[in-house]
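Undergrad: Here is my input; please provide its structure:
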Amino acid sequence: MSTSAFTTAIAQARDLLRWHSPLRTELWAARLTASLEQDQVAAFLRELAENGSTEARLTLAALAAVNPSPSPSGAGPSAETAAAEETAPSSEAYVRAAEGLVDTLPQWVSRMGRVTCEGAWYGKADPYGEQTLAVLSFRYENGKEPHILVVGIDQPNGGLAVDAVVEEVKFLDDLGLDAAEPGVIGGRILDAIELGDRIMGAAVADTLAEVRPLAIARARTVPGLVRGPGDDTAARFDDLPDLPGAREAFEKLVEFIGDRPLWWSPSRVSQFLTSWLPREAIMSDEAIAAMPEVARAWSRFLGDQPAVLREIDEDAPRLPALMADDSLAGLAKRIARNRL
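TA: Model prediction:
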């Protein structure tokens, strides 16, 4: 007797055969992948293969399209993800189950997964950059069904993917993002998804799981992927105040923001000025005096948010006293100071 998942998939595949839409079918296959429990996959694929109907063959081909083997560009999973997938259904299982089936299906089916990346964008999803958006745009090889993949990346929790959607290209108009290198953004998306896979209990949107297989498949098609890419936001900052110690102060700010420079909220500013600097930083008096203006200049560069500037105004006057309080220094700072 057919399983419930099988019966539902066949009915939905029958509708998709009438739509002739590679994109609609891939999105459906991604949701189907997310709905299958690990121990269901082998039996589900076997039931589809044994059925052999057009609907079953379309289901197998669509699952293979959104669960492909690593692309020729070499953008396979990282060592961490490969280890995590040792007990999970392999993409090879989906690919093997669909071998030779595409040629038995309508011609439009062959276009699934065969896309060209046409652009990339990156930037803040909110005024304080607590979440960033990584966007890739694609079009099928026949030029039809242009679409964008948008992945939300959480900054306070280390840069993990927390949501993903596939939308029409016009959706990009409302995001206000900067153009970026596709290889960098593709790598950033894969890194963010893999980080989320390694963190148990991470708070993510329910929709992420349904888009995740397609997001990975799309990102892997991007040529020239850069894994672990840096963020050049700080390197593009060119409005350093003309003050003694400003360069030294900015170097400490860059050390603090690390690889998440767009995240600059009132709470992060306060943490920097009242906690991190007194605990971690050894600075000259000139740099301490220049730091408030450096922080303001950096804030203007990131969008000039009034709440951020107010936080600087509130916390900056305390900085000299905090830096002079030896009881606030962390162990690394105390050791480094003793070596001077």
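Undergrad: From now on I want contacts and neighbour counts done on CA atoms only, so please keep to that.
TA: Fine.
Undergrad: what's near enough to touch the residue sitting nearest the centre point of the chain?
TA: Geometric centre of the chain, nearest residue: residue 189, 3.6 Å, by Cα atoms, centre = their mean. Each residue near residue 189 by Cα atoms under 8 Å, 6 or more residues apart in numbering is listed here: 134, 151, 161, 216, 219.
Undergrad: Sticking with it, tell me its helix or strand.
TA: helix 182-198 (DSSP states H and E).
Undergrad: tell me how far the helix or strand just after that helix is from the chain's mean position?
TA: Following helix 182-198 in sequence order, the next helix or strand is helix 206-220 (DSSP H and E). Centroid separation between helix 206-220 and its chain, computed with Cα atoms, centre = their mean, to the nearest Å, is 10 Å.
Undergrad: For residue 278, which non-adjacent residue is spatially closest?
TA: Once flanking residues are discounted, residue 278 sits nearest to residue 323: 4.7 Å by Cα to Cα, 6 or more residues apart in numbering.
Undergrad: thought the one you found was touching residue 277?
TA: Yes: counting by Cα atoms under 8 Å, residue 277 is a contact partner of residue 323 at 7.2 Å.
Undergrad: in stretch 210-230, what counts as buried?
TA: 210-227 (16 or more other Cα atoms under 10 Å).
Undergrad: That one spans what distance, first to last residue?
TA: Using Cα to Cα, to the nearest Å, the end-to-end distance of stretch 210-230 comes out at 28 Å.
Undergrad: Second input sequence below; structure requested for side-by-side comparison:
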Amino acid sequence: MAIAYRLLNRQADPGRSCDRLTGMPKSRGRRKSSGDKKQRKPVRRSPLPLRLPDQVMRDARRQFGATGELLTAEAWASSWLGRAWLEAPVTEREPGQRLCLEVTGRASTTPSPAGLAAIAAMERVAPPDSRPMLASTVSILAETQPLPAWHASAGHHPVRAWRAVDVWDSERVLFIAYDGPTPHTLMAQITETGGTMVDKLGLLLPDAATAWSGMRDDEDIPMPLTEDDVPTALADLAAALRMTDMTWPRHNDEDFVELRALAWARCRDHLPELSEQQPLPDTERTRLIGAFTAAATHDTDPETADTFRSLAELFLDYGEGYITAGPLAWSPGHAALFLSDWLPRKAVLDHDQRTLLPDALKQWVDFSLTERGIEPRWIIPVTEAVDIHLTDFLEACDDHTAWGAAKQMAALLTSRGIDPNDQEAAIRAINAERLARQLTEHPPAYNY
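TA: Have a look, this model is predicted:
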């Protein structure tokens, strides 16, 4: 993450606010006059804040002049569409379309060059369903208003792509280079801990990818840069954006929100079909659990071996359901999430399992990453994460308010001597309890 920030700001003057793409200082507005101040009548302002489309139109009048660049216009429109997406309620499915419709209405009611430029900029990055309306509005307004100079540009086209993936497959950075009016690189930082998410987006200089290796320190986690196929990189970005959009609450990182619409416009045509992660074949699952149990418990008694085996099944369940790179791709982040969140909510451990959990999990991490061919020095940070976050598990595992519904039911059945894995016995017990509760709360009325 620190690398992405260094790339974003490497030309920035620390004393001034600078444009991320060009490194040029941003304008701070017109300086105040040093002459005598004139008495002005107080301006009466509305107590109500401007609605978002009105803010867009006001900002368009400040942003668009006689000159400008296409990339700047696209980034401007993307930032407003991103704000509409972030502020929309969860029930609103297409906040970008609503903003496009409202801005179009205002630009058509009071035509102006700035309004036309705003509509033309939004057309470049808006959701597909809004583009015909925006294009039609541009054609109508252009009959009486001058089009911005950048409108005739053919746009930017991807020419090369690279990816850098960490040693645990838990984080990757995509670089997609574009030519056109303003050559640049679109950067996307994607994390996998807790689910796929585009953590940050950035518009970088054209040589950002080639500068990647030189900007990494010796102590940084290995993330070697490899060239990638452009359609593959765009499909990866589109799939990650889709998963990020499914997350609630919405991801509110400023760099992501501002460039979300632009990134979608660049990669939407490459969006792959939604597919589910395939479970491990039974033979491979049996092999992994057997190999781990044999290696971890070769000098122990059968009861300890059974406990290790049950914990290995639990670790593998978590890996299959929550580690997108594969059930063996443990990282420090996955270890932290497993101990502090998933395990306290999902699993009921007996005394022996709780006692052996720390040792068993560290041995499982070592076993899993060795199976993946990870060097021992990069296994150590993951086992250290187990020690660090073990206290989180110990504090949360006895907090009944944090338990999920399934864990609460399993604990109730276990306390009554019923095996939660015995489906028929569990159903009989639940039905009996419901019937008893109904009879207690609403006793039948008998007529004698």
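Undergrad: Tell me how the two chains score on TM-score.
TA: The TM-score (TM-score structural alignment, normalised by the length of the first structure) is 0.60; 283 aligned residues with a Cα RMSD of 5.1 Å.
Undergrad: And the residue nearest to the centre of the first structure? What does it align with in the second structure?
TA: In the second structure, residue 189 of the first structure lines up with residue 237, judged by TM-score structural alignment.
Undergrad: Residue 18 of the first structure too?
TA: Match for residue 18 of the first structure (TM-score structural alignment): residue 67.
Undergrad: Does that match belong to a helix, a strand or coil?
TA: Here residue 67 of the second structure is recorded as coil under DSSP: H, G, I helix; E, B strand; the rest coil.
Undergrad: Please determine how far residue 153 of the first structure is located from residue 194 of the first structure.
TA: In terms of Cα to Cα, residue 153 of the first structure sits 12 Å off from residue 194 of the first structure.
Undergrad: try residue 293 of the first structure
TA: Distance from residue 293 of the first structure to residue 194 of the first structure, by Cα to Cα: 38 Å.
Undergrad: Also residue 294 of the first structure?
TA: Going from residue 294 of the first structure to residue 194 of the first structure by Cα to Cα gives 35 Å.
Undergrad: can you give me the helices in the stretch 1-150 of the first structure?
TA: Along the stretch 1-150 of the first structure, counting by DSSP state H, counting those that start in this stretch, helices occupy 4-19, 22-35, 41-51, 54-66, 79-84, 91-97.
Undergrad: Determine which of those approaches residue 104 of the first structure most closely.
TA: helix 54-66 (8.2 Å; Cα to Cα).
Undergrad: For residue 294 and residue 194 of the first structure, indicate the residue with more neighbours.
TA: When residue 294 of the first structure and residue 194 are compared for neighbours, residue 294 comes out ahead with 25 against 20, by other Cα atoms under 10 Å.
Undergrad: The second structure: which residue goes with the more buried one?
TA: That one, residue 294 of the first structure, aligns with residue 367 by TM-score structural alignment.
Undergrad: who are the neighbours in contact with its match?
TA: So residue 367 of the second structure contacts residue 292 (Cα under 8 Å, 6+ apart).
Undergrad: Return the distance of it relative to residue 303 of the second structure.
TA: Residue 367 of the second structure is 21 Å from residue 303 of the second structure, by Cα to Cα.
Undergrad: and what of residue 104 of the second structure?
TA: 71 Å.
Undergrad: out of the two, which sits in the more crowded spot?
TA: For the pair residue 104 of the second structure and residue 303, the greater number of neighbours falls to residue 104 (22 against 10), based on other Cα under 10 Å.
Undergrad: Looking for the alignment partner of residue 437 of the second structure in the first structure.
TA: Residue 437 of the second structure maps onto nothing in the first structure, by TM-score structural alignment.
Undergrad: Likewise for residue 200 of the second structure?
TA: Per TM-score structural alignment, residue 200 of the second structure is aligned with residue 163.
Undergrad: once aligned to the second structure, how far is the helix or strand containing its match on average?
TA: Using DSSP H and E, residue 163 of the first structure sits in strand 161-167. After superposition onto the second structure, strand 161-167 of the first structure lies on average 2.6 Å away from the residues it aligns with, using mean Cα distance after the TM-score superposition for the first structure.
Undergrad: Now that strand: buried residues?
TA: 161-166.
Undergrad: Distance of residue 108 of the first structure relative to residue 16 of the first structure?
TA: From residue 108 of the first structure to residue 16 of the first structure the distance is 11 Å (Cα to Cα).
Undergrad: more crowded one of those two?
TA: Using other Cα under 10 Å, the more surrounded residue of residue 108 of the first structure and residue 16 is residue 16, with 18 against 13.
Undergrad: hang on, the earlier thing: of all the buried residues of strand 161-167 of the first structure, which comes closest to residue 139 of the first structure?
TA: Looking across the buried residues of strand 161-167 of the first structure and measuring by Cα to Cα, the closest to residue 139 of the first structure is residue 166, at 12.3 Å.
Undergrad: I figured the closest one hits residue 152, correct?
TA: No: Residue 166 of the first structure lies out of contact with residue 152 (Cα under 8 Å); the separation is 11.7 Å.
Undergrad: any shared contact partners between residue 153 and residue 194 of the first structure?
TA: residue 160.
Undergrad: Once you drop chain neighbours, what's closest to residue 262 of the first structure?
TA: residue 129 (5.1 Å).
Undergrad: OK, contacts around the one you found?
TA: 123, 155, 262-265.
Undergrad: what residue of the first structure takes the place of residue 265 of the second structure?
TA: Using TM-score structural alignment, residue 265 of the second structure lines up with residue 217 in the first structure.
Undergrad: separation between its match and residue 183 of the first structure?
TA: Counting by Cα to Cα, the gap from residue 217 of the first structure to residue 183 of the first structure is 14 Å.
Undergrad: hang on, the earlier thing: the helices of the stretch 1-150 of the first structure: which one's closest to residue 331 of the first structure?
TA: Among those, helix 79-84 sits nearest to residue 331 of the first structure (Cα to Cα), with 31.6 Å.
Undergrad: how distant is the closest one from the center of its chain?
TA: 17 Å.
Undergrad: now that helix: which residue numbers in the second structure?
TA: Using TM-score structural alignment, there is no partner range for helix 79-84 of the first structure in the second structure.
Undergrad: chain center to stretch 3-12 of the first structure: distance?
TA: Using Cα atoms, centre = their mean, the offset of stretch 3-12 of the first structure from its chain centre is 32 Å.
Undergrad: Cheers, nothing more for now.
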